[in-house]
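what follows is a predicted structure for the sequence shown.
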Amino acid sequence: MTQYLLSVVQPVGERPAPEAMARIGADVAAFHEELRAAGAWVFAGGLHGPESATVVRVGGNGGQEVLLTDGPWIEAKEHLGGVCIVEAADLDAALEWGRKAARATTLPVEVRPFLG
């Protein structure tokens, strides 16, 4: 089995209304339960917005200096909103999980295999 990263692509801006978020939350919980029942679950979690990020970057002094910068390192209209790692037999199976994740979250989902 290969592990795949399902990345939830979230637009910058206001979140859906509380009623919509409750429905999405229930759909995501059902999706995660389906993953567990199928033996495909590895890990999943949502992320705070990009404004909560801190970028850690190697600086000068031969890489001895480490610089910290508050906020995202690029400005974008979309950001990583959450991740799910699944085990799947092949890309087609992983893409099916990606389809289900997109339906549950109502957001685009990028599917990528891990190296090795």
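Noted; the coordinates are in hand. Numbering: from 1, shown residues only.

alpha carbons only for contacts and neighbour counts from here, please
Will do.

surely residue 46 and residue 29 touch.
No: using CA atoms under 8 Å, residue 46 is not in contact with residue 29, being 11.9 Å away.

run through the neighbouring helices and strands of the longest helix seen in the chain.
The helix spanning the most residues in the chain, taking DSSP state H as the definition, is helix 18-38. Here helix 18-38 touches helix 91-105, going by 3 or more CA pairs under 8 Å, 6 or more residues apart in numbering; DSSP states H and E.

can you tell me the SS state at the residue located most distally from the centre of the chain?
In the chain, the residue that sits farthest from the middle, by CA atoms, centre = their mean, is residue 61; the gap is 34.4 Å. Secondary structure, DSSP: H, G, I helix; E, B strand; the rest coil: residue 61 is coil.

residue contacts, it?
Residue 61 is in contact with no residue at all, counting by CA atoms under 8 Å, 6 or more residues apart in numbering.

one more to weigh against that first structure:
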Amino acid sequence: MKYLILIYGNEEVWGSLPERELAALIGEVDAFNEALRVSGELVDSQGLEIRARTVRMVDDAPVVTDGPYLEAKEYVGSYFVVDVGSEQRALDIARSYPGLRIGSGIGGGLEVWPLMNQDGASH
């Protein structure tokens, strides 16, 4: 079963980390990703550029605008996709993500989304 795990962050919280603490956290995240890669569970992991685009219909035409669809303090900063045996394993992985502890929970959170097969069924 594949799961998309979205990692949310708060730019103010992340930007307030001392450089040494941020570097240590990045090292922990790299080790986290490597452990999932070695286990064969990591399908993909990417950070997202800050510059998002939104496409929506305006007067029967698709219009592209700058920025995310909603205004929020938290934003999607990266994601990873895992292929695991159960939803419980996906949740265990999300709970162990190193960035979760930043700012006592105000640094963001993770969303765990089951992905559909190409035929539309859940994995």
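Arrived safely. Quantities reported herein were computed from a predicted structural model and do not represent experimental measurements.

contact partners for the counterpart of residue 84 of structure 1 in structure 2?
Aligned counterpart of residue 84 of structure 1 in structure 2: residue 80 (TM-score structural alignment). Residues counted as contacts of residue 80 of structure 2 (CA under 8 Å, 6+ apart) are 4, 5, 6, 42, 43, 44, 45, 46.

so what's the third one closest to, chain neighbours aside?
Same thing as residue 6 of structure 2. Nearest non-adjacent residue to residue 6 of structure 2, counting by CA to CA, 6 or more residues apart in numbering: residue 79, 4.5 Å away.

quick one: the one you found and residue 47 touch, right?
Yes: between residue 79 of structure 2 and residue 47 a contact is recorded at 6.5 Å, counting by CA under 8 Å.

mind checking which of those two has more residues around it?
residue 79 (18 against 11; other CA atoms under 10 Å).

tell me which element the more buried one falls in.
Residue 79 of structure 2 belongs to strand 74-83 when elements are defined using DSSP states H and E.

chain center to that strand, what's the gap?
Strand 74-83 of structure 2 has its C-alpha centroid displaced from the chain centroid by 2 Å (CA atoms, centre = their mean, to the nearest Å).

how about stretch 2-19 of structure 2?
In terms of CA atoms, centre = their mean, the centre of stretch 2-19 of structure 2 is set 8 Å apart from its chain centre.

before we move on, what about stretch 29-37 of structure 2?
Counting by CA atoms, centre = their mean, stretch 29-37 of structure 2 comes out at 14 Å from the chain centroid.

how close does it sit to structure 1?
Stretch 29-37 of structure 2 differs from its equivalent in structure 1 by a mean of 0.6 Å after superposition (mean CA distance after the TM-score superposition for structure 1).
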